[in-house]
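[1] Okay, predicted coordinates and the sequence, questions at the end:
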Amino acid sequence: MIPVQGYAGQTVAILGFGRSGRATAVALQAGGAQAVVWDDSAATRDAAEADGYDLRDLTKAGAFEGVASLIVSPGIPHLYPAPHPVIAAAWAVGVPVDNDIGLFFQSFATADWDSFDTMPRVIAVTGSNGKSTTAALIHHILVENGRPAQLAGNIGRGVLDIEPAHDGEVVVLELSSYQTDLARALTPDIAVWTNLSPDHLDRHAGLGGYFAAKRRLFAEGGPERAIIGVDENEGRYLANQMAQGQGDDRIIQVSSGQKLTGPGWHVFARKGFLSEYRKDRQIGSIDLRAVPGLPGAHNHQNACAAYAACRTLGLGPRGIEAAMRSYPGLPHRSQIVATRGDVTFVNDSKATNVDSAAKALQAFPKIRWICGGLQKEGGLDGLLPHLGHVVKAYVIGREADQFARQLVGAEAEVCTTMDMAVAKATAEAQAGEVVLLAPAAASFDQYDNFEKRGEDFIRCVGS
């Protein structure tokens, strides 16, 4: 646990008492602050009170009297589509609003570090797709190479729930736009940008707001190294904004699909091979086709970003390659769950938007595609150029009919339920084909979250 610094003897309010809210309360109290909590759910409030936490109804007039700061859980809107009433009330009386990420960066460094031989480091990973895989892969490579490391943030443990840093330790954080948008302190040593595609547009009032939320990790914190995917204009813009000139090797540009040239530092993957170039000279290469936990071009981009992050920490190419080969992959992200009669079953339930699903469709040559769910803004037009590998689509979800009609050029069958979709796809699959769950939609019409959807797919495959 990271005791929060700067609030000893003060009262701090917490809005939202889920995983991050509870960890924040413990960390605040460990730092000498008094935490008062509120949640919109009566059941959650009752549970908090039963556990001994001090409830305060932050919706009432005068609730912020004597409060030094309001800490907000990431799922609560603070600006768009409208600020939560409690947040608006804090603004009105001048109480600073922050989140657990801001508290972490404010509190991570301590006086104990003066005795360390090697200062701890923080690597923060953001982007639309691949940030979980990239963060987990960086952590795996570090551990396999004997470097002490912790993984936290939007994956694994909450940021305030990790252990205080040891000498030379690296903390790897996955950060969502919800987390970077509000944090008052963002000071990673190394910041990683995977890519950008439309997502969470209602929460950020459009793509520009979404980009701005993620860009804060770089613009506000001024990382020593910035690793930036440049396969979209937003990444190219960000890399240009961060660099002081053509040869600025504080910026490492990464790509999947294009060769990067020039006097700077580049890591890219083409046709399954990762290459590292510095000053237009190749100094490292890895055959990613032999890495089972990282299938497809989208995972090769993740590999490039993770490779670059580890190189900035002084790891050698061969040590990184060996660790990549043992990387098992993450659940619900290009996860191979079974192979039967030369038919492979892949769970990519995390492909909740069009861009991530399109990348999954490019990873395999012949696909029986299970898709559908709660469709996001923008429609499915972005998928249409990538349906060439789809032998047939099996559409689930409450809006399966409408979803299927948009898959112009692909054979699609409305199945509605996961059980029916898996049964149909399994019965019709031929040798060499892949039964792929990559929904291109949210799960909330049928499941609590994408993990539950992926678990249901695994259950159906195994039954």
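    Arrived safely.
[2] hey, let's count contacts and neighbours off CA atoms from now on
    Noted.
[3] since we're on Arg19, how many residues are nearby?
    Neighbours of Arg19 under the rule other Cα atoms under 10 Å: 12.
[4] Leaving out sequence neighbours, find the closest residue to it.
    Leaving aside its sequence neighbours, Arg19 sits nearest to Gly158 (Cα to Cα, 6 or more residues apart in numbering; 7.4 Å).
[5] Confirm for me that that neighbour is in contact with Val26.
    No - contact criterion Cα atoms under 8 Å: Gly158 and Val26 do not qualify, at 11.7 Å.
[6] what about Glu455, which SS state?
    Classification of Glu455 by DSSP: H, G, I helix; E, B strand; the rest coil places it in helix.
[7] One more: Val122?
    Following three-state DSSP, we place Val122 in the strand state.
[8] Is there a neighbour count for it? I'd like the number.
    Residues within reach of Val122, counting by other Cα under 10 Å, total 20.
[9] Make sure it is actually in contact with Asp189.
    Yes - if you go by Cα under 8 Å, Val122 and Asp189 touch, sitting 5.3 Å apart.
[10] List the contacts of stretch 267-276.
    If you take Cα atoms under 8 Å, 6 or more residues apart in numbering as the criterion, stretch 267-276 is touched by 252-260, 265-266, 277, 282-289, 297, 300-301, 304-305, 308.
[11] if you go through the stretch 251-400 of the chain in chain order, where are the strands?
    Here the stretch 251-400 of the chain has its strands, by DSSP state E, counting those that start in this stretch, at 251-256, 265-270, 273-278, 281-287, 335-340, 343-347, 367-371, 390-396.
[12] okay, now the one to match up with it:
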Amino acid sequence: MIPVQGVENQTIAVLGLGRSGRATAAALAEGGAHVVVWDDGADTRAQAQADGMTVLDLTRDASWEGVSALITSPGIPHLYPKPHPVIAKAYELGVPVDNDIGLFFRSFATRDWDQFDTTPRVIAITGSNGKSTTTALIHHILRESGRPTQIGGNIGTGVLSLDPAHDGEVVVLELSSYQTDLARALTPDIAVFTNLSPDHLDRHGGPGGYFAAKRRLFAEGGPDRAVIGVDEAEGRYLADQLSMGPADDRVIRISSGQKLERFGWSVFARKGFLSEYRKGRQVASIDLREVTGLPGEHNHQNAAAAYAATRSLGLAPREIERAFHSFQGLPHRSQTVAEIDGVRWVNDSKATNVDAAAKALTAFQRIRWIAGGMGKDGGIEALAPHLGQVVKAYLIGHSARDFALQIGQTPYEISETMEQAVARAAAEAQPGETVLLAPAAASFDQYPNFEKRGEHFTLLVKALTP
């Protein structure tokens, strides 16, 4: 646990008692604060009270007397589509609102660091797609190189549940737009922006607000090094805003597909090869085609981001390359779960939107595609340019028939359930083909989350193994 600093003898309110909320309450108490809590769920409040927490109805004005700050969980709206009533009350009363990320950045450094030989560092990763894989890959590279490291934030452990830093440790944080949007302190040593595609637009009041939330990671704290994906206009804008000119190597531009030679420092992947350029000269190259844990151009962009971040820490190219080959990927993200009779089975249940599904579909040849679920606004017509490698689609869930009308001449069948889709794909797949679960839809019609959907697919595939 990381005790929160600067809160001794203060009354701090915590809104939301999920994983991060409970960890925040504990870290505040460890820092000497008097903590009061509130959650909209009656059962959650009752459990908190049974656990010894002080539950206070923050919907009432009288409960705010003496409260010096409100710490809210990331999933609770603080502006759009409208602020939660408790947060609106804090604004009305002038009580500062923060989240656990803000508390982490103001509390991570301690006087103990004066005794360290090497100052701990924080790498923070944000973006629309690929940030979980990039975060996990950076952590994996550091661990394989023998560097002390922890991983947390939007993946794994909540930030305040991490251990206090060790000498020379690198903490790797995945940060969502919900987390960066509100944090009052954002001071990573290295900040990474992977890419941007439309998501969470209702929560941020549109695409501009969504990008602004991501941009705060770079604008608020001024990282020593910024790794910026420049395959979209927003990334190019951000890189330009942060640099003093093309030779400024404090900004490392990364790309999957573009050749970036004119900058002070760049890393890009093209045709399966990763290249590092400095001051217009190539200084390293890695063949990514046989890195099984990072298939496809989207994962090559993740590799470029992780490479740039770890090179910023002084790791050698060959050291990073070795770690690439031992990376197994994350569950539900282009994860190869089996190869049976020459057929590869890939679980990309995390591909819940069109952009993520498009990246998955371009990563493989001769695809039998399992798609469907709770379709999102706009449907999947935008996937048309990416269906050339699809031998046949097996459509499941609530939107199966809608999807069938949107995939043009691609052969398909309505499978309804995952069981039927897997069984039919297994009966028809030929050696050299890939059966790909990339739903392009949410899971909530049949599963509580994308993880459960991916786990069910994996279980069914494993049952096919002789």
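    Ah, there it is. These numbers were taken from a predicted model, which means no experiment stands behind them.
[13] Got a TM-score for the two of them?
    The TM-score (TM-score structural alignment, normalised by the length of the first structure) is 0.98; 463 aligned residues with a Cα RMSD of 1.0 Å.
[14] ok so, going back, residues in contact with the residue nearest to Arg19 of the first structure?
    Contacts for Gly158 of the first structure (Cα under 8 Å, 6+ apart) come out as 19-20, 23, 152.
[15] could you list every residue that touches the equivalent of Ala205 of the first structure over in the second structure?
    Taking TM-score structural alignment, the alignment pairs Ala205 of the first structure with Gly205 from the second structure. Contacts for Gly205 of the second structure (Cα under 8 Å, 6+ apart) come out as 80-81.
[16] those helices in the stretch 1-150 of the second structure, which residues are they?
    For the stretch 1-150 of the second structure, applying DSSP state H, counting those that start in this stretch gives helices covering 19-30, 42-50, 85-93, 100-107, 131-144.
[17] and Arg318 of the first structure, how many residues sit next to it?
    Neighbours of Arg318 of the first structure (other Cα under 10 Å): 12.
[18] How about Ile87 of the second structure?
    Neighbourhood size, Ile87 of the second structure [other Cα under 10 Å]: 24.
[19] what's the distance between the nearest residue to Leu330 of the second structure once chain neighbours are set aside and Ala42 of the second structure?
    Spatial nearest neighbour of Leu330 of the second structure, chain neighbours left out: Thr133 (6.3 Å); criterion: Cα to Cα, 6+ apart. Here the criterion is Cα to Cα, to the nearest Å. By it, Thr133 of the second structure lies 36 Å from Ala42 of the second structure.
[20] quick one: which of these two has more around it?
    Here Thr133 of the second structure and Ala42 are compared on neighbour count by other Cα under 10 Å; more neighbours surround Thr133, at 22 against 10.
[21] so who does the more buried one touch?
    For Thr133 of the second structure, the contacting residues are 299, 302, 329-330, 333, by Cα under 8 Å, 6+ apart.
[22] Was I right to think Lys392 of the first structure contacts Leu361?
    No - checked against Cα under 8 Å, the pair Lys392 of the first structure and Leu361 is beyond contact range at 11.9 Å.
[23] what's the overlap in contacts for the two?
    The contact sets of Lys392 of the first structure and Leu361 overlap at Ile367 (Cα under 8 Å, 6+ apart).
[24] Please say which of these two ends up with more neighbours.
    Higher neighbour count among Lys392 of the first structure and Leu361: Leu361, with 24 against 20, using other Cα under 10 Å.
[25] give me every residue that touches that one.
    Residues in contact with Leu361 of the first structure (Cα under 8 Å, 6+ apart) are 367, 386-387, 389-390, 438.
[26] quick check, nearest of these to Gly66 of the first structure?
    Ala438 (49.1 Å; Cα to Cα).
[27] What lines up with that closest one in the second structure?
    Match for Ala438 of the first structure (TM-score structural alignment): Ala438.
[28] Near that match, how many residues? Count them for me, please.
    Residues near Ala438 of the second structure, counting by other Cα under 10 Å, number 29.
[29] repeat for the one 3 residues further on
    The criterion is other Cα under 10 Å. On that basis, Ala441 of the second structure has 28 neighbouring residues.
[30] ok, now Pro448 of the second structure?
    As a burial measure, Pro448 of the second structure scores 11 neighbours (other Cα under 10 Å).
[31] now the closest residue in space to Val251 of the second structure that isn't next to it in sequence, what's its secondary structure?
    The shortest distance from Val251 of the second structure to any non-neighbouring residue, by Cα to Cα, 6+ apart, is to Ala226 (4.8 Å). In three-state terms, and counting by three-state DSSP, Ala226 of the second structure is strand.
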